[in-house]
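> No sequence on hand, only this structure:
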């Protein structure tokens, strides 16, 4: 009788305690934040005392590693190849949202590193023939320039603002031909975060856009000579320290 009571008590106590992280978890949730809270398409944020809403946020992540060992992605029909994934949302087209990375093996604690961008060897190709997720036309500039690694677009009361990150200074005979030499500004940002099981990967836009005033005349299309890009690109990790990335 005493033994049966102890078994029942043990079961009750285990049911009340927090569940342990799944040691076999092979996926990682990703969230876009603003000022420490998740940012959704329906949310309004304030920049330079003006209201804005998210219109589109998508980015490519590639060359992912954990503790300096390659971490392969589990291919999916729309969003993942073994070494590259497309994350984010186009507001109003939520059917193609993707906020999760799925890997071929369980994750362990350690240093998770990845590149924001498309590797140079794959950056200049025909998107009409490319496999998903490299076939999304609005994430592509031209064969010459390659892909938009990150596309952020905001909608204001009567204006739109955009930040597109990609390679610049790419030389070829025409925009419809790939370059034969490396682009002058590859603009690939390498990010490292300390991962613990059960955490999610977040990108907070607030420190990236801090004290910045979006306007129709200061879009950033990765031009290093443009004042808006000189402010924003280092915050994304282009010749500067990347801001906003963390594990939560």
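Sure, I can see it. For clarity, every value in this text was computed on a predicted model and none was experimentally measured. Numbers count the residues shown, from 1 in each chain.

> Only C-alpha atoms from now on, for both contacts and neighbour counts.
Fine.

> and the residue nearest to the spatial centre of the chain, what element?
By CA atoms, centre = their mean, the chain has its centre lying nearest to residue 59, at 4.4 Å. Element membership of residue 59, judged by DSSP states H and E, is strand 50-66.

> tell me what whichever helix or strand comes after that strand is packed against?
Heading C-terminal from strand 50-66, the first helix or strand you meet, by DSSP H and E, is strand 69-70. Judged by 3 or more CA pairs under 8 Å, 6 or more residues apart in numbering; DSSP states H and E, strand 69-70 is in contact with no other helix or strand.

> So which elements touch the helix or strand following strand 69-70?
As assigned by DSSP H and E, the chain's next helix or strand after strand 69-70 is strand 80-81. Using 3+ CA pairs under 8 Å, 6+ apart, no helix or strand is in contact with strand 80-81.

> which residues are in contact with strand 80-81?
Contacts to strand 80-81, defined as CA atoms under 8 Å, 6 or more residues apart in numbering, come from residues 73, 74, 75, 86, 132, 133.

> Now with 6 Å, please.
The contact list for strand 80-81, computed with CA atoms under 6 Å, 6 or more residues apart in numbering, reads residue 75.

> Kindly report the same for stretch 167-182.
124, 143, 144, 145, 183, 184, 185, 186, 187.

> need the longest helix for this structure.
As assigned by DSSP state H, the longest helix anywhere in the chain is helix 2-16.

> Got another one to weigh against that:
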């Protein structure tokens, strides 16, 4: 007697991100660079990511190009409707300082890397009039810029966001107006602690810049 067992594909939930500025949803604009890492998804429990070209099982890069799949993340979890969903804008510490020459996608994309010592840019925005905001960890100590730190950086600059009732049918909106609120864009921010422009951006990152409509 023989038995046949059908292997059922694990259920997943696909999340789409969109960007809003000046009150309208933005289309892809090659004059403006906008990318960020997401990781550490959690509902009741931690949720891993389904690997793709722009993601590993732990971290995904959003906005790498104008293709739709670079604005999506597929989570290894079933029905998340009406569930609380949270995530980080960051690369986990144990992956942030890996050798950039051997790192797998999406941590091998050079535009999002500072140095082996500092790790990756968690968020990168290069806008109009030469204004730029690059978010990443600072105060990272190691023998040289070509070595990884053994302890967390003095200023991790990791931010966590939560949706109280996630709706899988709706995209998650990043609101640039909220992120850039009251920010003097005459100078850029490279996550320097002494930069008052950075301090305003850091404060804005603690507000509701991600939401669903």
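The structure has been received and is ready for your questions. Just so it is clear, the model here is predicted, and its values are computed rather than measured.

> Assess the claim that the residue nearest to the centre of structure 1 and residue 148 are in contact.
No. With contacts counted by CA atoms under 6 Å, residue 59 of structure 1 stays clear of residue 148, the gap being 7.9 Å.

> What segments of structure 2 are strands?
13-21, 24-25, 33-42, 46-47, 59-62, 72-75, 83-89, 113-115, 119-126, 132-136, 159-166, 172-175, 210-211 (DSSP state E).

> The fourth one: average distance to aligned residues in structure 1?
For strand 46-47 of structure 2, the mean distance to aligned residues of structure 1 following superposition is 1.4 Å (mean CA distance after the TM-score superposition for structure 1).

> One more: the first one?
Following superposition, strand 13-21 of structure 2 is found to deviate from structure 1 by 0.9 Å on average (mean CA distance after the TM-score superposition for structure 1).

> any idea how far the residue mapped onto residue 132 of structure 2 from structure 1 lies from residue 215 of structure 1?
When structure 1 is aligned by TM-score structural alignment, the residue opposite residue 132 of structure 2 is residue 162. Distance of residue 162 of structure 1 to residue 215 of structure 1, computed by CA to CA, to the nearest Å: 9 Å.

> If you count surrounding residues, which of the two has more?
residue 162 (20 against 12; other CA atoms under 10 Å).

> longest single helix anywhere in structure 2?
helix 196-204.

> residue range for it in structure 1?
With TM-score structural alignment as the criterion, helix 196-204 of structure 2 aligns to 227-235.

> And that stretch against structure 2, how far off on average?
Stretch 227-235 of structure 1 sits 0.9 Å off on average (mean CA distance after the TM-score superposition for structure 1).

> how far away is the closest residue in space to residue 210 of structure 1 that isn't next to it in sequence from residue 156 of structure 1?
Excluding the flanking residues, the one nearest residue 210 of structure 1 by CA to CA, 6 or more residues apart in numbering is residue 47, at 8.0 Å. Distance of residue 47 of structure 1 to residue 156 of structure 1, computed by CA to CA: 10 Å.

> Now check structure 2 for the residue matching the residue nearest to the centre of structure 1.
Residue 59 of structure 1 maps onto residue 36 in structure 2, by TM-score structural alignment.

> And for residue 141 of structure 1?
By TM-score structural alignment, residue 141 of structure 1 lines up with residue 114.

> Chain neighbours aside, what residue packs nearest to its match?
residue 120 (5.5 Å).

> give me every residue that touches the one you found.
112, 113, 114.

> Closest one of these to residue 19 of structure 2?
Nearest to residue 19 of structure 2 out of the contacts of residue 120 of structure 2 is residue 112 (CA to CA; 18.8 Å).

> So the closest one sits against residue 119, correct?
No. Between residue 112 of structure 2 and residue 119 there is no contact under CA under 6 Å: 9.0 Å.
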